[in-house]
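J.: any chance you can model this:
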Amino acid sequence: MDSEKAADNFTLSFCLAPQEYSDQGDGIFSCFNEAERKGLYIKLMKHGKIEVGFGNGREIFFFSSINKHTEKNTWNMISVIFRKDAGWCDLYINGILSNRRQFPRHMRLDWPEGKLCLGKYMADSTYEEKKTGVFCGWMKGILVHDYCLSFAEAERLHAQYPCGQKVAALSINRAAWKNDIQRPAYHLIAPGKWMNEPHAPVYYKGNYHIFYQANVHAPIWNHIQWGHMISTDMVHWRDLPLALETEEGTLDPDGCWSGSALIDKNGLPRIYYTAGNNEKFPNQSVAMAVSDAEDIELTRWHKQDSPVQEQTEGWMGEFRDPFVWLEKDTYFMLVGTGDENNGGGNAILYSSGDGLDWTSHGFLLDYEYEKNEELGHVWELPVLLPLRDANGNIYCHILLLCACQIENAAVETYYFLGYWNSEEKSFHKFHEKAMLLDLGNGTFTGPSGFVTPDKRSVLFTIAQGKRKGEEEFYSGWAHNGGLPLELSIAEGKLRLKPIREIYALKKKKLLELADVSSGEANRQLALIKGNRLWMLLCTDCDEAGIVTCCEEQRIKVYYDRKTGRLGAEDEKQICMGKYRGTEDLVALDGGEIRMEYFLDHSMIEVYLNEQKSMSLRNYIRGTERTVRVSEGMERITKLEVWEMENAY
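T.: Alright, predicted model coming up:
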């Protein structure tokens, strides 16, 4: 197309099938310089809208589709017709004039210098690489005419293309990352792209289900939907289609954010989730979706037309992550927000007879923010689970939360132990200071939990990626789940350990030793390399540690019985763990130190006597990790090392 003619009259046509959207819009055609107000762009916006913008060097004109939008997973034909003499820019979608933008008659379009981009939006002449603006879908036809199509010609052109024909929904192939030495292989992980917190675990007719915050378009937080996986054992997960997607003209045009799931009084699965709508304030409400009874894999969810709860208290605009459970014929719900009384975060407690009409009982927890400033000004993902003793009796409950809007601290998962009284609708905490389950300094976050059919309280979490955004973007995936944990109580203290099903992944025993020194252990460990390992280290010494190595890189996790400190450091002896003070100490006055170690590519998880954990990231520049134990242990009573299977 001659640039001089293109300044006068032209038609650009595209046959395309979008498969995902982004909040900012994705480029179909871009030869545009926003600063100079020159050129033209065509963007695919959320919910299939098309936006067109153009400039004459002095002013930018833009408009969006109205009468017709493109459809997801469907072939569409769009034409942009620039009519200089008439002063019209027309947008046709699937043979329909969707909208028109008027401009001064005889105005010429001024094209900028630089590259023309197809399938990516670029707004300036430098064309620096950006993470957003990339079209996600198929294009099968691009036509350029150096004249204006008439109305009849545009209709005939569109009729020649397969408008309305369906294409397969976007499916991400896990095999694309099979050689990625950083990507976990037996942890809960999305097939690719973006994964935020796993949530809403539920068991239904022989299967466990877990959902997660997903962006299948790109490995960034954007245009969040509900991903969905299914399993018979909470270890081997199979990918299912998205469970919830944002929809224009509904409660959730701007996001289907975190929530929970349960089986209702009638035996039917329900989802309660945070519906995002930026056209309202507050922009968050609690919405509900139900599944068909005959839908064993829970792939069809039907959203309710109205919110089940809107915000009336707490920090207005901060109201999310409903956690709902059924107890003694009553539904209860916690929703995270901020507490205007003490300035910190809190959760609002609701009750209901049917799970639809809710009564508020105010803030769940009475606490002093000055003693718990690391909990932030808003709570996300509040969870309340029973803790059972060795006899299976409920001894107390645990209230878990993810701190948000924190000053001078990393995001963490904290907990309070206490008595929950369903009749009085109250929670009485045992301690003033919030406690940490994990001392990995911000890797272990985003709690969600449920009670399994065999009465175990199981906790799911997100393992934060800890890489720079650019590294995550070019790797093609971001974040994964932590190992699912069983929570219980013993001697009045919280106990946590990986679910027992995880040990079915122990594939091959690589080493077993008893009553040896650390020197002898390391001589034999030197022969072992791998990226998926399980290790058990037991000693009656006062200090114990496990070191993960790759070339010059090193991460050491250690426990000192004399100080009670569980810590971690890198090869430069820089502290990697979290330590606030005495509340984070672990007292093992006598008996054996038992450290259980899980290595899954970039994931390291260490569990100390089922009392505290340490979750860390271990990105390497080599190809394989090695492990060894800390020097100076005179007697290791037991040491086992196993290779772990890939769970996918």
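J.: make it CA atoms for all contacts and neighbour counts henceforth
T.: Noted.
J.: neighbours around the closest residue to Gly206 other than its chain neighbours, how many?
T.: Excluding its sequence neighbours, the residue lying closest to Gly206 (Cα to Cα, 6 or more residues apart in numbering) is Thr232, at 6.7 Å. Counted with other Cα atoms under 10 Å, residues neighbouring Thr232 total 13.
J.: and the one 10 residues further on, by the same measure?
T.: Leu242 sits with 20 neighbouring residues when counted by other Cα under 10 Å.
J.: second input sequence below; structure requested for side-by-side comparison:
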Amino acid sequence: MTIADPVENRTQDDAFPALHVRPPAGWVNDPNGPFQWNGRYHLFYQHNPSAPVHANIQWGHASSADLVHWRTEPIALTPTPGHLDAGGCWSGCVVDDDGVPTAVYTAIGNGVLDASIALATSADGQLRTWRKHPAPAARAPQGLHLIGYRDPFVFTAYGHRYALVGAGLRGGGAATVLLYRCDDLYEWTYLGPLTNAADPVAARYAPADIWECPQLVRLGDRWVLIVSLWTSEILGRVAYLVGDLDISGGVPRFTPTHGGLVDAGRDFYAPAVLASPERVLLWGWSWEDRTDADVLAGGWAGLLTLPRVLTLNPAGRLASTPAPELHALRGTPVRRVVAVREQPQTVDLPSGPLDIEIRLHSQARQPTALTLRLGDNWLTVTVDPATGRAAVHRNVLHPERATRDATVHITGGTESVHMRLLLDGSIAEVFLPDGVVFTERLYPTTPARHTSLHLRGSVGTQAVITAWQLRLPGVP
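T.: Purely as a prediction, here's the structure:
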């Protein structure tokens, strides 16, 4: 188990993850403030400890020295009656303010639109106790007719410190990211929008009513803006925009040149990044894709993805790969070589959690379909090495939701395709070439939870499958 003592996280629910960060019960949504301090990674998240519903939102907290062994920490921030955050401690970030760890978060008062930016500091070295600042660092600018104002993100560029706040204007489709200067973290100056959905590139890749959880990081010589797409009907997808940060006018302005999806799956939202000189890490929220009755019966909802490393691939697209530290979880490998045929070939897999690498080689460059089955639940990935088309198709047990499909493109014209699949309880994270990733939820439907992989394609394709049963931390 990664976030707690094995006894603490023991559950009879086969859907419950063993290796992903989340407490043993209650609600979890957005990751908040990934942070390194005193040799440990600290990961905060939106949390309701009393029920698997979005209410009474607090900041849960886990920490790790190695991104593998996670320890559940005391809840960091809870709503305080009479304070700015009496209605909830919503998403934000954690920064090092001249040696003082400081949480910068959305304080909710009497409702979603009664939002301000609040600060809290920690002085105990392990970030277990926090002291709230009584006054807001910022409130929504006047005259903008906002329908949303939340999720601050603080970054440094060209010798100054700035903050982003996700927002949206009335009228629909008017998502925006508001920009502040905050060299003094307690005195914010509004500078206008960093960019908004009126930009033609942003309108193409990131249409939304509100851009939530904005994250801005530098990868090489480009800047990448990540925004979660909220509409008035449903939570959406997560987009990235690659561009340039221009400060020639004295105020930073972001001009995107292209974009795409951070994750092409259907169960991924509100990621948070941790940037260091060596790399950029990302965690996302994977929500539940089962009925409310099943959620209430399980007593838990939501989890955080495994950590991913972000880069730009040679084509300039955002690429995600599993953090290399996860290799430490691998046990003894089980390897199978399968001659793919038109009739499905079945490979039985060990019980999870699993790390599976699949290498397909097709001299004829023909499509191959791989279906992962957990009892009656299944997920099919079809890759066409000739055209570079990759599609995900899965059934959905939720009675009000249809079977889901998604299509992406990877490098075409090749004979070999390498895939990696991380399976833990009900979450599947599928990594394809070029840094393409799908996050999907697959709920076991039988107590035994038989897991198998089925391959079907043209004669002449060979699949090399290597599966590792992942060891729970603390188990040799």
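J.: mind checking the TM-score on these two?
T.: Once superposed, chain against chain, the TM-score is 0.88 (TM-score structural alignment, normalised by the length of structure 2); 456 aligned residues with a Cα RMSD of 2.8 Å.
J.: quick one: the residue nearest to Gly206 of structure 1 from Pro198 of structure 1, how far?
T.: In this view, Thr232 of structure 1 and Pro198 of structure 1 are 17 Å apart by Cα to Cα, to the nearest Å.
J.: equivalent analysis for Leu12 of structure 1, please.
T.: To Pro198 of structure 1, Leu12 of structure 1 is 43 Å away according to Cα to Cα.
J.: of these two, who's got more company?
T.: Neighbours were counted for Leu12 of structure 1 and for Pro198 using other Cα under 10 Å; Pro198 has more, 32 against 20.
J.: so that one, which state does it fall into?
T.: strand (DSSP: H, G, I helix; E, B strand; the rest coil).
J.: count the residues that sit near the aligned residue in structure 1 for His327 of structure 2.
T.: The alignment partner of His327 of structure 2 in structure 1, by TM-score structural alignment, is Tyr503. When neighbours are defined as other Cα under 10 Å, Tyr503 of structure 1 has 13 of them.
J.: contacting residues for Tyr503 of structure 1?
T.: Contacts for Tyr503 of structure 1 (Cα atoms under 8 Å, 6 or more residues apart in numbering) come out as none.
J.: the residue nearest to Gly206 of structure 1 maps to what in structure 2?
T.: Using TM-score structural alignment, the equivalent of Thr232 of structure 1 in structure 2 is Ala65.
J.: for its match, give its distance to Thr121 of structure 2.
T.: 21 Å.
J.: give me the residue at the spatial middle of structure 2.
T.: Centre of structure 2 computed as the mean C-alpha position; nearest residue by Cα atoms, centre = their mean is Gly284, 1.3 Å away.
J.: hang on, it packs against Thr305?
T.: Yes: with contact defined as Cα atoms under 8 Å, Gly284 of structure 2 counts as touching Thr305 (5.3 Å).
J.: measure how buried the closest residue to Ile502 of structure 1 other than its chain neighbours is and give me the count.
T.: Among residues not flanking Ile502 of structure 1 along the chain, Val235 sits closest, at 6.2 Å (Cα to Cα, 6+ apart). Other residues near Val235 of structure 1 come to 23 when the count uses other Cα under 10 Å.
J.: need the contact list for Val235 of structure 1.
T.: 186-188, 501-502, 647 are the contacts of Val235 of structure 1 under Cα under 8 Å, 6+ apart.
J.: among those residues, who's most crowded?
T.: Scoring these on neighbours with other Cα under 10 Å, the highest-scoring entry is Leu188 at 26 neighbours.
J.: trace that one over to structure 2, please.
T.: Applying TM-score structural alignment, one finds that Leu188 of structure 1 aligns to Val21 in structure 2.
J.: confirm its match sits in a helix?
T.: No: according to three-state DSSP, Val21 of structure 2 belongs to no helix; its state is coil.
J.: for it, give its distance to Gly82 of structure 2.
T.: Distance, Val21 of structure 2 to Gly82 of structure 2, using Cα to Cα: 31 Å.
J.: and Thr291 of structure 2, by the same measure?
T.: Distance of Thr291 of structure 2 to Gly82 of structure 2, computed by Cα to Cα: 36 Å.
J.: quick one, which of those two is more surrounded?
T.: When Thr291 of structure 2 and Gly82 are compared for neighbours, Thr291 comes out ahead with 14 against 9, by other Cα under 10 Å.
J.: quick one: map that one onto structure 1.
T.: For Thr291 of structure 2, the aligned position in structure 1 is occupied by Lys468, per TM-score structural alignment.
J.: the stretch 251-400 of structure 1: strands as residue ranges?
T.: Taking DSSP state E, counting those that start in this stretch, the strands of the stretch 251-400 of structure 1 run over residues 255-263, 269-276, 284-291, 301-303, 320-327, 330-338, 345-352, 359-363, 378-388, 394-404.
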